[in-house]
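Colleague: from the sequence below, what's the structure:
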Amino acid sequence: MGINASYTSFVAVGDSFTEGMSDLLPDGSYRGWADLLAARLAAREPGFRYANLAVRGKLIGQIAEEQVPAAAAMGADVVTLVGGLNDALRPKVDMGRVRGHLEEAVGLLAPSCKTLVLMRSPGRNGPVMERFRPRMEELFGIVEELAARHGALVVDLYGAEVLGDQRMWDVDRLHLTAEGHRRVAEAVWQTLGLPAEDDWRAGLPPTVRPGWAVRRSQDIGFAREHLLPWIGRRLTGRSSGDGRPAKRPELAPYQAASGELSS
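Modeller: Model prediction:
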């Protein structure tokens, strides 16, 4: 579609990335790229409807079982599906099962909507992610293959150097900052054929790197507050999203929260 494309409804499916962590609003809720995109689409289309079924911590099998059938039944113009990275970051993973769940999800969603959008998720630079990079790249290869087979669009966030910049990531080093989410929203917006607001791939200005002592202090704080609890959940099979409902479970007219339209 071109710049005059009309999208009247949008359903987002996935995990914490699509739920909006860590784009924190003053009331303690998370906004994120999907809400930002919905706000922009709603500004173009009276009566625009939006649902966000994503829940933090969900594996692709859970997304395929719990979210995808509901999303397919909504018959939206646009559906975004981002999942599988939580599986790839587990200590052990069967990538064949990940592929199977993704095939199931895409096979159900693609014919249910006008435009299905898949993503190659952004990857933060650093030693923790390096360990999992081969799995991530295998996952993104599956995504590309399924998109080609089903006529879905792919947003290549992984290939954008700026999204590997540590300044785009929250202190937990797993979730994007508000600026990161803003850029993802712009990337999806442009992929949908809508007029660019800016260059979402543009690099950040140079900065002075913190000294060794500051970096070590940051690493210790990160390990204590975020890495160890994350490893603990992976080893015990628990999830940060256990028992948590979707933030926008119904495809309903969209009203932006206060400040949500601002970038």
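Colleague: okay, CA-based contacts and neighbour counts for the rest of this
Modeller: Will do.
Colleague: isn't residue 239 right next to residue 57, touching?
Modeller: Yes. Judged on CA atoms under 8 Å, residue 239 makes contact with residue 57 at a distance of 5.3 Å.
Colleague: so which of these two has more stuff around it?
Modeller: Legend: neighbour count by other CA atoms under 10 Å for residue 239 and residue 57, higher for residue 57 (23 against 17).
Colleague: quick one: that one from residue 14, how far?
Modeller: Distance, residue 57 to residue 14, using CA to CA, to the nearest Å: 9 Å.
Colleague: also residue 176?
Modeller: Distance, residue 176 to residue 14, using CA to CA: 15 Å.
Colleague: cool, residue 254 as well?
Modeller: Distance of residue 254 to residue 14, given as CA to CA: 19 Å.
Colleague: can you pull the contacts of residue 10?
Modeller: 38, 49-51, 76-80, 251 (CA atoms under 8 Å, 6 or more residues apart in numbering).
Colleague: can I assume it sits in a strand?
Modeller: Yes. The assignment for residue 10 by DSSP: H, G, I helix; E, B strand; the rest coil puts it in a strand.
Colleague: one step back: now, the contacts of residue 10 that are in helices?
Modeller: Among those, the residues falling in helices (DSSP state H) are residue 38.
Colleague: please give me the structure for this one as well, since I'd like to look at both together:
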Amino acid sequence: MQYSRFVALGDSQTEGLCDPDPRYEYRGWADRLAERLAQLNPELRYANLAVRGKTTRQTREEQLPRALAMEPDLITAPLGMNDVLSSSDMTRIHDDLEAVYDVLAGTGATVLISTYPDVARTIPLGRRLEDKLLALNDMMRGFADRYGFVLVDLYTAPVLTDLRTWAPDRLHASPLGHERFAAGAAHALGLPDSSPEWGAPLPSLQDPHRLYRHVRDGRWAVQYLTPWMIRRLRGRSLGDGRTPKRPDLTPVIEGQPLS
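Modeller: This is a model prediction of the structure:
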């Protein structure tokens, strides 16, 4: 199926943090998917409304009305991870997700969502989030079944438990991780030449010594975890004051007219 108007909603994952791009600062899995879709339809128009740090409720209030006005035929909206990081109220998180997804389901567009990778295997202290993460993933599967959404199951992809698919902060995907997510989305959408092996593990490396792992995890806590906790205590977000990188539907392939 060819799409003509693709709008991406979400947070840092969809904005593309840690996947550098000279034009938009960050590229990310959604931009990579748009480029792949444009190979099938060079007239594809694409907007990316995602902003780092946004919760589902903020997405509903700030991004959803703009997306609906664009009348997209493809919408990507993997949401909820920032909610899980900042709240333990899973009922509220479910209700906020349902409020967004119920509206998206009524648009007639193809809607793509995802589960989230197993952070218990990549982030120190990640096991403290495991129960909430599993609950969120169950919600995403439930919404996909209920509304007929396309689901990319990142949780079951072995490649995403490999630190090579994660940036040094382990909260955002590396360029390779974004590439694999885009490949998973392409396969879930049934795009030509997409591969069911998108989540296959990378060639194995020698396991580092336990002492090295402890030192590495300690440095991570000082460099990344502590600043995140300070921002959270102050009620601040990396997305404060930021605007979307691609706020309007524009051609993916340069030179296409804006008709």
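Colleague: superposed, how do the two chains score by TM?
Modeller: Here the TM-score for the pair of chains, by TM-score structural alignment, normalised by the length of structure 2, is 0.91; 251 aligned residues with a CA RMSD of 1.7 Å.
Colleague: coming back round to it: residue 254 and residue 14 of structure 1: which has the busier surroundings?
Modeller: Using other CA under 10 Å as the criterion, residue 254 of structure 1 and residue 14 rank with residue 14 on top: 26 against 21.
Colleague: once you drop chain neighbours, what's closest to that one?
Modeller: Residue nearest to residue 14 of structure 1 in three dimensions, not counting chain neighbours: residue 54, with 4.4 Å by CA to CA, 6 or more residues apart in numbering.
Colleague: please apply the same query to residue 99 of structure 1.
Modeller: Distances taken as CA to CA, 6+ apart place residue 142 nearest to residue 99 of structure 1, at 6.7 Å, with adjacent residues excluded.
Colleague: number of residues surrounding the counterpart of the one you found in structure 2?
Modeller: Mapped onto structure 2 by TM-score structural alignment, residue 142 of structure 1 lines up with residue 139. The tally of other residues near residue 139 of structure 2 (other CA under 10 Å) stands at 19.
Colleague: using the three-state scheme, assign residue 139 of structure 2.
Modeller: Secondary structure state of residue 139 of structure 2, per three-state DSSP, is helix.
Colleague: isn't it right up against residue 94?
Modeller: Yes. Between residue 139 of structure 2 and residue 94 a contact is recorded at 7.1 Å, counting by CA under 8 Å.
Colleague: from residue 143 of structure 2, how far out is the aligned residue in structure 2 for residue 78 of structure 1?
Modeller: Matched by TM-score structural alignment, residue 78 of structure 1 corresponds to residue 74 in structure 2. Using CA to CA, residue 74 of structure 2 is found at 17 Å from residue 143 of structure 2.
Colleague: where in structure 2 does stretch 49-69 of structure 1 fall?
Modeller: Counting by TM-score structural alignment, stretch 49-69 of structure 1 lines up with residues 45-65 of structure 2.
Colleague: pull up the distance across the matching stretch, start to finish.
Modeller: End-to-end distance for stretch 45-65 of structure 2, by CA to CA: 18 Å.
Colleague: and for stretch 9-23 of structure 1?
Modeller: The straight-line separation of the ends of stretch 9-23 of structure 1 (CA to CA) is 23 Å.
Colleague: so which bit of structure 2 is that stretch matched to?
Modeller: On structure 2, the counterpart of stretch 9-23 of structure 1 by TM-score structural alignment is residues 5-19.
Colleague: what's the counterpart of residue 89 of structure 2 in structure 1?
Modeller: For residue 89 of structure 2, the residue aligned by TM-score structural alignment is residue 94.
Colleague: its match: neighbouring residues, count only.
Modeller: Residue 94 of structure 1 has 10 neighbours, counted by other CA under 10 Å.
Colleague: kindly report the same for the one 3 residues further on.
Modeller: If you count neighbours by other CA under 10 Å, residue 97 of structure 1 ends up with 13.
Colleague: looks to me like it is in a helix.
Modeller: Yes. Checked against three-state DSSP, residue 97 of structure 1 lies within a helix.
Colleague: look up how far residue 57 of structure 1 lies from it.
Modeller: On the measure of CA to CA, residue 97 of structure 1 and residue 57 of structure 1 end up 17 Å apart.
Colleague: skipping adjacent residues, who's closest to the equivalent of residue 34 of structure 2 over in structure 1 in space?
Modeller: The alignment partner of residue 34 of structure 2 in structure 1, by TM-score structural alignment, is residue 38. Leaving aside its chain neighbours, residue 38 of structure 1 sits nearest to residue 50 (6.6 Å; criterion: CA to CA, 6+ apart).
Colleague: state the number of residues packed around that neighbour.
Modeller: 28.
Colleague: residue 242 of structure 2 now?
Modeller: When counting by other CA under 10 Å, one arrives at 10 neighbours for residue 242 of structure 2.
Colleague: and the helices in the stretch 101-250 of structure 2?
Modeller: 130-147, 175-188, 210-220, 226-233 (DSSP state H, counting those that start in this stretch).
Colleague: which of those is buried the deepest?
Modeller: Highest mean neighbour count of those: helix 175-188, a mean of 23 (counted as mean count of other CA atoms under 10 Å).
Colleague: what residues in structure 1 pair up with that helix?
Modeller: With TM-score structural alignment applied, helix 175-188 of structure 2 matches the range 178-191 in structure 1.
Colleague: the matching stretch vs structure 2, average offset?
Modeller: Following superposition, stretch 178-191 of structure 1 is found to deviate from structure 2 by 0.7 Å on average (mean CA distance after the TM-score superposition for structure 1).
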